[in-house]
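Peer 1: okay, structure incoming, though there's no sequence with it:
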């Protein structure tokens, strides 16, 4: 009886889980038995492994081959186990020393010719290997830079199964991969391209400074999409920990940009209004994959033409926006994805979407109300900033003299405001005004009652809910940070209230 063991990694959400791969050879009718809750892709790997082993110049054992994937209760999905299965089989027959593969972690999909192909989720897999104490990981060459982001792990980048076998058998060694320096990212869209729209520019600046959700309404051509696309450029670059989180999500989703293994810039996701619930929040019939909300983690999720989205799909955002994470349950397991994203909604004021505004609108009041009612009240109550954009005037478009402020100039103010908020919130575990609980905000940093007079009257009239009152306070603190003030005054409360009630008044 011949037995060999090695390691691979499975994915549960955006986290890796070590999987022990065992191969046992026994006398009997030549067959391969694969156990350990494999999905269809893993079951088909037996044929890929057999062809890859033979085409790499080795014999596949003509015996009863039992392959076990442990822990047996965890579903195994994807093609990333191919390399580990092939190496474990070759170790069982003695082609490579069994002791050399016992602590090795192997990842990669095999082609029928023995070539190694890239797979998703290599970064969280390498992180899982490092947490479990493994010090060497073999990955496809195309995933090497991604795996090399993990400290304390030696990455061996291979292009073929034969190359891995030669290295393990004492032949040509695979050198430890050194991560290449990333190419500089091209600049994103510039806020200087947005002509006019003082209120809209102010809104995206406040949203960036405090991490607030934003709702823009206005006629076609008013600049709603342009403003939303320029919001990520106002956000500070991701720090090391945040960059690793975002990169791990992109790795699992298969959206990691080529040549840039570490995502430093806040992401921007803009799904079409035909997106399903699974596409927006995550899911899938097989492996549970992150949706657009998760892929926008620490970045911006932009929903253009928001009323065209199914109302049920939009309402699934309510709980994840509050919690900062979403858990997807399926019959064979569940997965949790982080989703602390800024939501930006954009909408026309009515179905006809006349560029000339209300003067040329052909919609009846009932049609306008029905169109606007597609966005539920509970969802809108979670939006801090609601700004109505007017149509761009001829004077602003053709006769504008002073050039608008660029993204670089506004981003400096945003960075200073965020630093002020972080200093004030030190010791609370929070860094953004939008995340401060209302009770903590009122008790620890009370605003003078004279400054709250307008907001209190709006609360009494029913224009504001209690949740809305707290959100006005958060926005006011962001406005104070942008202005360099120690406490919001009446002007900041009035501006925050105006941004909150702008749509209601429109």
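Peer 2: Perfect, I can see it now. Given the structure is predicted, the values throughout are model-derived calculations rather than measurements.
Peer 1: C-alpha from now on. contacts and neighbour counts both.
Peer 2: Fine.
Peer 1: wouldn't residue 235 be in contact with residue 416 here?
Peer 2: No: if you go by Cα atoms under 8 Å, residue 235 and residue 416 don't touch, sitting 11.3 Å apart.
Peer 1: which one's more surrounded, the two?
Peer 2: The residue with more neighbours, out of residue 235 and residue 416, is residue 235; 26 against 16, by other Cα atoms under 10 Å.
Peer 1: for that one, what are its contacts?
Peer 2: 208-209, 266, 411, 414-415 (Cα atoms under 8 Å, 6 or more residues apart in numbering).
Peer 1: 10 Å instead, please
Peer 2: 205, 207-211, 265-266, 298-300, 407, 410-412, 414-415, 418 (Cα atoms under 10 Å, 6 or more residues apart in numbering).
Peer 1: this is the comparison structure:
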């Protein structure tokens, strides 16, 4: 007898429905086809034990299972429950009238209990698109799937519950979530706050500008000057995630099984801080069975690269295309996967290997040659994609010992949100533009027009400070953001003057 049960496979961050066809015929044997990986091939041992411990069994006949479409690679242990229910239905051990209405997924333990699986949110979205009535899955994943409306989601703890649901009509408890209400209730304010930072008012201003325009930023300063502390507090002044952004972000984290939150949706902007020993595959994504990398996990959030020159040059170079296109494409012989990667890059570095170049108060100096060699680890094209360069100086004792707290992140965030609203209105006719940092040359010419005084100031600055040509567009974009923060429709000379300060690494003679 032939029966069909439905599961799903995730490729990139999109799901594809998998039809599991189970056929029982005369003879003996167990044949699983349709490009399953080793985890799926081993499932017959888990299924046999789980059924036996719940008073059912795999029939002693010729069992052929096909996972269609047969030319797509299937991986992972999440098909255990799908295969088990298909075997029981094909062998007439349970009724099968309603099987075609449900997507069934879950990893089985030997006692029949269910373990959580990955990629639940994309699977639920696909199930709703294809008209399935419900989704049966492990209870630990139920809230994540219930984010999708117009789909019945049943979280179960044991295969026995699923068997009784189909065979005896025993009801399962449906997981229901008001997605919008839950999301708004769980919009927690980030743990780190700018009020904890003593002094560094100019750097705080720089971070505010970066947040307001979505600009990439690099912090240059000696150890202990507060670079990491400032970077960790950047998410606290970014605008809160929208519901759409939260869904996009949760889909990516769902694929890697990183969705441990109460509401089922990620409610805070991601902050990813990979170690400098990371490989290029781990950073951008990939592998034999491609998975999202750190730059995709930072989508709609912040990617912080501490001690930038310590990263391997090959690792940094693979970031150039994602920084420009805000997505990363991974190609294999059989398929191509695209992951979104719209993130803010925040990098930090010491000005020299010792960290104390040109510091007269430090005994650990560095020569100009050592510094050139150290800075040479970062390529020009990568620096070209970083709008703001800022030098961070150590905080004096008088500032550290002050009891008065600085401006809170909540106050700064209000100004950032107002500036972002101006940009949303400016780019309302574009589907891909959301912030000033995303403008290309054509859009810069349209939205960053200068009067004669501002133009002369920029010209003189580029000539006298030796600013490179690549700094020109970056200064205009940053100046546009500074104007937005001041609610100014036009870019004024003051805005240009401030933006010029944020191009330290482009100045001739910066290396001493």
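Peer 2: Yep, it's here. Since this is a predicted model, take the numbers as computed values, not measurements.
Peer 1: after superposition, what's the TM-score here?
Peer 2: Here the TM-score for the pair of chains, by TM-score structural alignment, normalised by the length of the first structure, is 0.95; 502 aligned residues with a Cα RMSD of 2.0 Å.
Peer 1: buried members of the contacts of residue 235 of the first structure into ChimeraX, please.
Peer 2: Command for ChimeraX, covering only those of the contacts of residue 235 of the first structure found buried under the criterion 16 or more other Cα atoms under 10 Å:
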select :205,207,208,209,210,211,265,266,298,299,300,407,410,411,414,415,418
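Peer 1: narrow the contacts of residue 235 of the first structure to those in strands?
Peer 2: residue 300 (DSSP state E).
Peer 1: state the distance from the most centrally placed residue in the second structure to residue 66 of the second structure.
Peer 2: Nearest to the geometric centre of the second structure sits residue 297, at 2.5 Å (Cα atoms, centre = their mean). Distance, residue 297 of the second structure to residue 66 of the second structure, using Cα to Cα, to the nearest Å: 34 Å.
Peer 1: what's the neighbour count on residue 423 of the first structure?
Peer 2: So residue 423 of the first structure, with other Cα under 10 Å, has 12 neighbours.
Peer 1: that one matches what in the second structure?
Peer 2: Counting by TM-score structural alignment, residue 423 of the first structure corresponds to residue 425 in the second structure.
Peer 1: work out for me the element that match sits within.
Peer 2: helix 409-426 (DSSP states H and E).
Peer 1: with residue 57 of the first structure instead?
Peer 2: Going by DSSP H and E, residue 57 of the first structure is not part of any helix or strand.
Peer 1: tell me the residue in the second structure aligned with it.
Peer 2: Under the alignment (TM-score structural alignment), residue 57 of the first structure pairs with residue 55 in the second structure.
Peer 1: same thing with residue 165 of the first structure?
Peer 2: Aligned counterpart of residue 165 of the first structure in the second structure: residue 163 (TM-score structural alignment).
Peer 1: roughly how far apart are that match and residue 331 of the second structure?
Peer 2: Separation of residue 163 of the second structure from residue 331 of the second structure (Cα to Cα): 41 Å.
Peer 1: so for those two, which sits in the more crowded spot?
Peer 2: residue 163 (20 against 12).
Peer 1: I'd say that one and residue 88 touch.
Peer 2: Yes: using Cα atoms under 10 Å, residue 163 of the second structure is in contact with residue 88, at 8.6 Å.
Peer 1: between these two, which contacts overlap?
Peer 2: With Cα under 10 Å, 6+ apart, residue 163 of the second structure and residue 88 have common neighbours 94-95.
Peer 1: ok so, going back, and the match of residue 57 of the first structure, how far is that from residue 154 of the second structure?
Peer 2: 23 Å.
Peer 1: just residue 410 of the second structure next, same as before
Peer 2: Distance from residue 410 of the second structure to residue 154 of the second structure, by Cα to Cα: 39 Å.
Peer 1: of these two, who's got more company?
Peer 2: residue 154 (24 against 17).
Peer 1: am I right that the more buried one is in a strand?
Peer 2: Yes: membership of residue 154 of the second structure in a strand is supported by DSSP: H, G, I helix; E, B strand; the rest coil.
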